[in-house]
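J.: Sequence first, predicted coordinates after that:
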Amino acid sequence: MGDLYYGMNAARVEIPDRLLAHLKVVIATKLRRGESFTLSWQHAPEERGGRSTIWLEPSIPLRFVFDSDDPEVLNPDVIRDLATAANSSGGLSVALDDTVPEPVIGPVR
C-alpha cells in the first residue's frame, strides 16, 4: 500500500502501489502541462464511508510514496483510460481497491 500526500498539511491517502504508479504517470503528465483537474475516490469500508475529491493543480505540493522498492510495470491501456477520465469534466475517479490489469502490450516506464 502506497501513500499520496497532498497539500502542505500532509494529508495522506492510502492507495495500492500498482494503482498509485499508474496515477503518478497521469497526474505528473497533466500537472507538467499546467492542467488542473479533480481526483475522487471512495473511502475504504472500514472508514466512515463516503467519498472524497481533491483539486490537483501544479502549485499544490504532492508526494507519492511506494511501499515496494521496485517500480511497477505499467499497463499503457490503464494509463490511457485514466488520462481520458482526468481530461473529462467529471475528473479522475478511482476505487482504492481497484486492481490494475496486467499489461497487454508492453511495459511503459
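T.: Structure's in. What do you need?
J.: only C-alpha atoms for contact and neighbour calcs from this point on.
T.: OK.
J.: in the helix ranked longest in the chain, what's buried?
T.: As assigned by DSSP state H, the longest helix anywhere in the chain is helix 17-32. Within helix 17-32, the residues that count as buried by 16 or more other Cα atoms under 10 Å are 17-23, 25-27, 30.
J.: okay, now the one to match up with it:
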Amino acid sequence: MATVHVGGQPLPGTFTNHFLAHLQVATAARFASGKGFFLTTTDAGDDGTERTVSHWLHPGLPVSFAFDVSDGSGGRVAPEALQANEIQEITAAMDTPNGVRGSDGLWWPFTEGS
C-alpha cells in the first residue's frame, strides 16, 4: 500500500500511487514557498472506532512518499501520468482549514462558515 511517512512514521490512511504522485508534486511546491498544510485521513482509534485525523505537514519535517511498485500478482505497476488540474486541486485544498483529503469517504470534522 502506498504510504506517506512524516518523521519516519507512516501516516494512517489508504493512498493510491495516483494520489501520492500528485500530492508529492503539490507538496514540493508548497514546501518551496515555506508553507505547510493539513493532510486529513481516517483510521481506527485505539477502541476500533473510525476517526478523522488531520496531520500537519511542514517543510521542517522529514516527509517521504512510498509508492507501490508491484501489483498483487507480482507484476510491475505503471508510472502515473501527472494531471495539472489534479495538482491544482490539491494545491487549492492546501489553503483550506481542512486541508487535503487523503482518504475516500472522509468525514470532515467541521465546515467553513459563511
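T.: Looks like it came in fine. For clarity, every value in this text was computed on a predicted model and none was experimentally measured.
J.: Quick check: TM-score for this pair?
T.: Scored against TM-score structural alignment, normalised by the length of the first structure, the superposed chains reach a TM-score of 0.72; 94 aligned residues with a Cα RMSD of 2.2 Å.
J.: hang on, the earlier thing: what's the next secondary structure element after the longest helix of the first structure?
T.: Next along the chain after helix 17-32 of the first structure, taking DSSP states H and E as the criterion, comes strand 37-42.
J.: Could you pull up the contacting residues of the residue positioned nearest the centre of the first structure?
T.: Centroid check for the first structure by Cα atoms, centre = their mean gives Leu23 as the closest residue, at 3.0 Å. Taking Cα atoms under 8 Å, 6 or more residues apart in numbering, we find Leu23 of the first structure in contact with 79, 82.
J.: Repeat that for the one 3 residues further on.
T.: Contacts were defined as Cα under 8 Å, 6+ apart; by that measure Val26 of the first structure touches 79, 82-83, 86.
J.: Tell me which of the residues you listed fall in strands.
T.: Per DSSP state E, strands hold no members of the contacts of Val26 of the first structure.
J.: which one among these gets closest to Ala44 of the first structure?
T.: Distances from Ala44 of the first structure to the contacts of Val26 of the first structure, taken as Cα to Cα, are shortest for Leu82 (20.3 Å).
J.: Aligned to that closest one, what sits in the second structure?
T.: Counting by TM-score structural alignment, Leu82 of the first structure corresponds to Ile90 in the second structure.
J.: follow-up on the earlier one: can you check the contacts of Val26 of the first structure and name whichever has the most neighbours?
T.: Counting neighbours by other Cα atoms under 10 Å, Ala86 comes out on top of the contacts of Val26 of the first structure with 22 neighbours.
J.: Next up, the contacts around it.
T.: Going by Cα under 8 Å, 6+ apart, Ala86 of the first structure touches 26, 37-39, 92.
J.: Just flag the most distant two among those.
T.: Taking Cα to Cα as the measure, the contacts of Ala86 of the first structure span a maximum distance of 12.1 Å, between Val26 and Thr38.
J.: any chance of the contacts of Ala86 of the first structure in JSON lines, plus distance to Pro71 of the first structure?
T.: Shown next, in JSON lines, are the contacts of Ala86 of the first structure (distance: Cα to Cα, whole Å):
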{"residue": "Val26", "distance to Pro71 of the first structure": "16"}
{"residue": "Phe37", "distance to Pro71 of the first structure": "25"}
{"residue": "Thr38", "distance to Pro71 of the first structure": "25"}
{"residue": "Leu39", "distance to Pro71 of the first structure": "22"}
{"residue": "Leu92", "distance to Pro71 of the first structure": "23"}
